[in-house]
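In: Turn this into a model:
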Amino acid sequence: MPSPQVITPADKLAEAKQQLNFPRIVAICGSTRFMAEMAEAELRETFAKPAKIVVKPVCDLKSPHELWSDPVEAEALKIRLDELHRRRILLADEVLVVGDYIGDSTRAEIAYARSLGRPVRFTHPEVDPGA
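Out: Model (predicted):
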């Protein structure tokens, strides 16, 4: 007798997105030095045909702001934001890496996306660490 097929939470998420007729979701990744380029990529992906839902980093912790002015709080915030971004990648159907530089955090995000089987595109394909 065959064993029952286990339905994972990821399978449930994919099925729900399909049943709700969601557009593709793209997670933008990259160094925060490319925040302006990420905003431009968000516009282009959103206005493409077919349009996509875009999720991306929303702040640059290297730029001054009262929310992360305390160094101890800033380090804890970075950890929380990194985890939140991994959830964006999990939610996404594909990843777009913006910029001509890949740091350690972005490299880890690319590896995570690929471990999930997400297609990864690059605005600068020559920086693909898997190429």
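
In: From now on I want contacts and neighbour counts done on CA atoms only, so please keep to that.
Out: Noted.

In: and Val95, helix, strand or coil?
Out: When classified by DSSP: H, G, I helix; E, B strand; the rest coil, Val95 comes out as strand.

In: Confirm Val54 sits in a strand?
Out: Yes - read with three-state DSSP, Val54 is one of the residues of a strand.

In: From what I see, it and Ala48 are in contact.
Out: No - counting by C-alpha atoms under 8 Å, Val54 stays clear of Ala48, with 11.3 Å between them.

In: More neighbours: which of these two?
Out: A direct count of neighbours by other C-alpha atoms under 10 Å for Val54 and Ala48 places Val54 higher, at 22 against 10.

In: max-length helix in the chain?
Out: Using DSSP state H, we find that the single longest helix of the chain is helix 71-91.

In: List the buried residues for that one?
Out: The neighbour-count check on helix 71-91 (16 or more other C-alpha atoms under 10 Å) flags Leu81, His85, Arg86, Arg88, Ile89, Leu90, Leu91 as buried.

In: Sequence B follows; please return its structure for comparison with A:
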Amino acid sequence: MRFVAEIRATTWELTLAGVVVLAPSEVGVEGESISDEQKAVLDAVQRHRIDLADRVVVVNPGGYVGESTTREIAYARAGGTPVSFTHAL
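Out: Model (predicted):
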């Protein structure tokens, strides 16, 4: 997962503002890959987080948005969940 430090900082900031945050899980051991089955489980859990959310905040330093996040944004928007970004695209 990219931008772990930035996600932690954003989570902290939002939590201190009184927002309940459902952040992505930090999984695995650095340098170790996850299996396709594990990735499928993580993707399903993330979609469930999106289903529970009032809005999605994408942490995207430098405007970067990867493939998985792009799919999650599309999923959120298809379900009517507003999406905002920490940095301009």
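
In: List just the nearest of the buried residues of helix 71-91 of the first structure to Ile110 of the first structure.
Out: Nearest to Ile110 of the first structure among these: Ile89, at 9.3 Å, using C-alpha to C-alpha.

In: quick one on the thing from earlier: can you tell me which of the buried residues of helix 71-91 of the first structure comes closest to Ala108 of the first structure?
Out: Nearest to Ala108 of the first structure among the buried residues of helix 71-91 of the first structure, counting by C-alpha to C-alpha, is Arg86 at 9.7 Å.

In: Spatially nearest residue to the aligned residue in the second structure for the closest one, not counting backbone neighbours?
Out: Aligned counterpart of Arg86 of the first structure in the second structure: Arg47 (TM-score structural alignment). Among residues not flanking Arg47 of the second structure along the chain, Glu72 sits closest, at 7.1 Å (C-alpha to C-alpha, 6 or more residues apart in numbering).

In: what's the answer for Met38 of the first structure, then?
Out: Nearest to Met38 of the first structure is Val98, by C-alpha to C-alpha, 6+ apart, at 6.3 Å.

In: can you pull the contacts of the one you found?
Out: Each residue near Val98 of the first structure by C-alpha atoms under 8 Å, 6 or more residues apart in numbering is listed here: Ile28, Cys29, Gly30, Ser31, Phe34, Glu37, Met38, Ala41, Phe122, Thr123, His124.

In: So which of those residues sit within helices?
Out: Among the contacts of Val98 of the first structure, DSSP H puts Glu37, Met38, Ala41 in helices.

In: The second one contacts Ala27, doesn't it?
Out: No - with contact defined as C-alpha under 8 Å, Met38 of the first structure does not count as touching Ala27 (10.3 Å).

In: Next, show the common contact partners of these two.
Out: With C-alpha under 8 Å, 6+ apart, Met38 of the first structure and Ala27 have common neighbours Lys56.

In: Which residue is the nearest non-sequential neighbour of Asp60 of the first structure?
Out: In space, Asp60 of the first structure is closest to Thr32, 5.5 Å off (C-alpha to C-alpha, 6+ apart).

In: gap between that neighbour and Gln19 of the first structure?
Out: According to C-alpha to C-alpha, to the nearest Å, Thr32 of the first structure and Gln19 of the first structure sit 34 Å apart.
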